[in-house]
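Engineer: structure of the sequence below:
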Amino acid sequence: MELYFLGTNAGVPTLQRNVTSIGLRMLDERRALWLFDCGEGTQHQILSSPLKLSKLEKVFITHLHGDHVFGLPGLLSSRAYQGGTTPLTVYGPPGTERMITTVMELSQSRINYELKIIEHTGGLLFEDESFIVESALLEHRIDSYGYRITEKDRPGSLDQVKLAEYGLKPGPLFGRLKRGETITLEDGNVVRPEDVLGAPKRGKVITILGDTRPCENVLPLAQHADVLVHEATFMDDLADTAHEYYHSTAKQAAEAARAANVGELIMTHFSSRYKDEDQLQPLLEEARTVFPNSRLANEHQLIPVIYHQEISRP
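Structural biologist: A predicted model of the protein is given here:
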């Protein structure tokens, strides 16, 4: 899994940074792309990225402020022209479906793929054999949600020495053992998965928050995550301004990361008052005094999601 930042600015785009959108590329896990928010210009950003709209499987909208959704109708309309013909699901707060269908109807946009829109107010949104996606309400001027993506633990690797002891050779039986099935050999010996599999490979956890000021739902969403993506609109000298406008400071993002015992904090959604990378460095320094493993999101930066072994989970 890899995170790719398509926009890291708050409110309005600047010459240096676009508004919010984050890609989660999962080529090894499911050969798919998930998108979190879709601010204006997102599809242009994708054209300059290694991401492929033909792989887009799901879009998760945190809230309906324009800097998080104004790029969505255009992206949905043009997706088919970039090879996207497979079904696509959009998750978002109440009002998401009305926004999308109104724009598509008035513009007479037509798509040739199945589009499913799921509105939610938090809770369990999606689960299959590999992933769980949960959501909870944050604290912003309008309803804004955070998302917790949990990769389920995977079976351990097959022990080739133990397989040889049973006389097993590569073939369909290997797959059955990996799927957790017990097999019976021609000589009557029974081989259980735990006899030939190593320890399970722990799945990774990613938490991506929408706009928010510090609130109680941040902790359960981020608890023991390998990566926490948290807004850091201002430095802490503007904490009163951040609170008034329902945003967070870099220090507050770091405090959330420390309290939740996450592996890494990635900060994004920076105020346009910070014009360039030099002006953003104080935010990073501020965060690192509280949570050393912090970084700033840079646009068109691909960040591998690293499993943090030191994180203890229930």
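Engineer: could you use CA atoms for every contact and neighbour count after this?
Structural biologist: Will do.
Engineer: what's the helix or strand for the residue of the chain most remote from its centre?
Structural biologist: For the chain, the largest distance from the centre (Cα atoms, centre = their mean) belongs to D187, which lies 48.3 Å off. Here D187 is covered by no helix or strand, with elements defined by DSSP states H and E.
Engineer: repeat for E97
Structural biologist: helix 96-106.
Engineer: how many neighbouring residues does the residue nearest to M104 when sequence neighbours are not counted have?
Structural biologist: The shortest distance from M104 to any non-neighbouring residue, by Cα to Cα, 6 or more residues apart in numbering, is to P73 (6.9 Å). Per other Cα atoms under 10 Å, the neighbour tally for P73 reads 19.
Engineer: one more sequence to fold, the one below, so I can look at both together:
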Amino acid sequence: MQLLFLGTGAGMPSKQRNTSALVLKLLEERGTVWLFDCGEATQHQILHTTVKPRKIEKIFITHMHGDHIFGLPGLLGSRSFQGGEEPLEIYGPKGIKEYIEMTLSFSRTHLTYPIVYRELTEGVLFEDDSMTVETRLLNHVIPSYGFRIIQKPLPPKLLINKALALGVPKGPLLAKLKNGEDVENETGQVVRSRDVTEPEEPGFIVTILGDTRFCEAAIELGRGADVLVHEATFDGTAKKMAAEYGHSTVYEAAETARLAGAKTLIMNHISARFLPEDDRLLLKQMKEIHTRGFIAHDFSEFEWLHHDKKIRKKQVSHP
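Structural biologist: The predicted structure follows:
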């Protein structure tokens, strides 16, 4: 699993930051990628990465403000032009279907693939054999949602050489052992699954929040998360302004991470008033409350280290 930030700015694009868009790369887990929000020019940002629009399986829209949705029509059209045929699921607040279909209709954009729309309601939004996605309503000036993505425990790993040494032949008996069943070897001796497998390991938990004031729902979504992506539009001196506009300060993002027990905090949706040289100040404020965290920039990429159970920032060159 990797997190790739395509846009990390607030409100409108700047020279340093594009508007909101974040890719959750699940290529190893399911051979696809998920996109969270799609601000203006998201497809231009994608051109500077290895992400293929036809690999986008799901799009999650946190809320209906323009800096989170204005890139959708162009991206959907390009996905079609580039040979995308697989169905696309779009999860979003009320109005997302109307917005997309009206825009495509008026621009006479024909898609080569079907779109399945899922209107957001609190609770479990999606679940299959490997992943669960939960959502809750946050506290913004319009309905805005956060998402908790949970990878289900990984299956036990079969120690095949150990099983073979105990007389289990290659074939279906090995599969039974891996699935937790005890078997008899060729001599009738019972071989226990627990003796030839490593126990299942927990998967990752990623929390991605839309725009929000400090609120209990954000804390609950981030509970015990391996990584929490939280907006930090303002620094700690602008608490009143943040509340007025439905946003959070760096201090509030860090406090949410601390109360949730999130292992790593990644702050994004940064106001254009902050330049790269302000990173040191913002990180200093964050570390007063939560010690492990990062400020995301456009094209920042973070990867999940499964064996170490932590998120690491990848060293990548900006385009």
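Engineer: rewinding a little: which residue numbers in structure 2 does the helix or strand harbouring the residue nearest to M104 of structure 1 align to?
Structural biologist: Using DSSP H and E, P73 of structure 1 falls within helix 72-78. The aligned range for helix 72-78 of structure 1 in structure 2 is 72-78, by TM-score structural alignment.
Engineer: now that stretch on structure 1. Mean distance?
Structural biologist: Comparison of stretch 72-78 of structure 2 with structure 1 after fitting gives an average deviation of 1.0 Å (mean Cα distance after the TM-score superposition for structure 1).
Engineer: now do stretch 243-253 of structure 1: distance to the chain's middle.
Structural biologist: 21 Å (Cα atoms, centre = their mean, to the nearest Å).
Engineer: stretch 106-126 of structure 2 too?
Structural biologist: 18 Å.
Engineer: residues contacting the match of helix 72-78 of structure 1, please?
Structural biologist: Outside stretch 72-78 of structure 2, the residues that touch it by Cα atoms under 8 Å, 6 or more residues apart in numbering are 38-40, 42-43, 53, 100, 103-104, 109-111.
Engineer: show me these that map onto helices.
Structural biologist: Under the assignment DSSP state H, these contribute 42-43, 100, 103-104 to helices.
Engineer: buried subset of those as a PyMOL selection?
Structural biologist: Per 16 or more other Cα atoms under 10 Å, the buried members of those correspond to this PyMOL selection:
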select buried, resi 42+43+104
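Engineer: closest to D298 of structure 2 among the ones in helices among the contacts of stretch 72-78 of structure 2?
Structural biologist: The shortest gap between D298 of structure 2 and any of those belongs to T42, at 10.8 Å (Cα to Cα).
Engineer: what lines up with T8 of structure 2 in structure 1?
Structural biologist: Matched to structure 1 by TM-score structural alignment, T8 of structure 2 sits across from T8.
Engineer: could you measure the residue nearest to L238 of structure 1 when sequence neighbours are not counted against A239 of structure 1, distance?
Structural biologist: Leaving aside its sequence neighbours, L238 of structure 1 sits nearest to T249 (Cα to Cα, 6+ apart; 7.6 Å). Separation of T249 of structure 1 from A239 of structure 1 (Cα to Cα, to the nearest Å): 6 Å.
Engineer: okay, these two: which has more neighbours?
Structural biologist: T249 (29 against 19).
Engineer: so what's the residue nearest to L238 of structure 1 up against?
Structural biologist: For T249 of structure 1, the contact set (Cα under 8 Å, 6+ apart) comprises 231-236, 238-239, 242.
Engineer: at 7 Å what do you get?
Structural biologist: T249 of structure 1 makes contact with 232-236, 239, 242, according to Cα atoms under 7 Å, 6 or more residues apart in numbering.
Engineer: please apply the same query to S135 of structure 1.
Structural biologist: Residues near S135 of structure 1 by Cα under 7 Å, 6+ apart: 122-124, 145-148.
Engineer: try G167 of structure 2
Structural biologist: Contacts of G167 of structure 2 by Cα under 7 Å, 6+ apart are 185-186.
Engineer: helix or strand: which one has it?
Structural biologist: Here G167 of structure 2 is assigned to no helix or strand, by DSSP H and E.
Engineer: how about L296 of structure 1, nearest residue that isn't a chain neighbour?
Structural biologist: M267 (5.0 Å).
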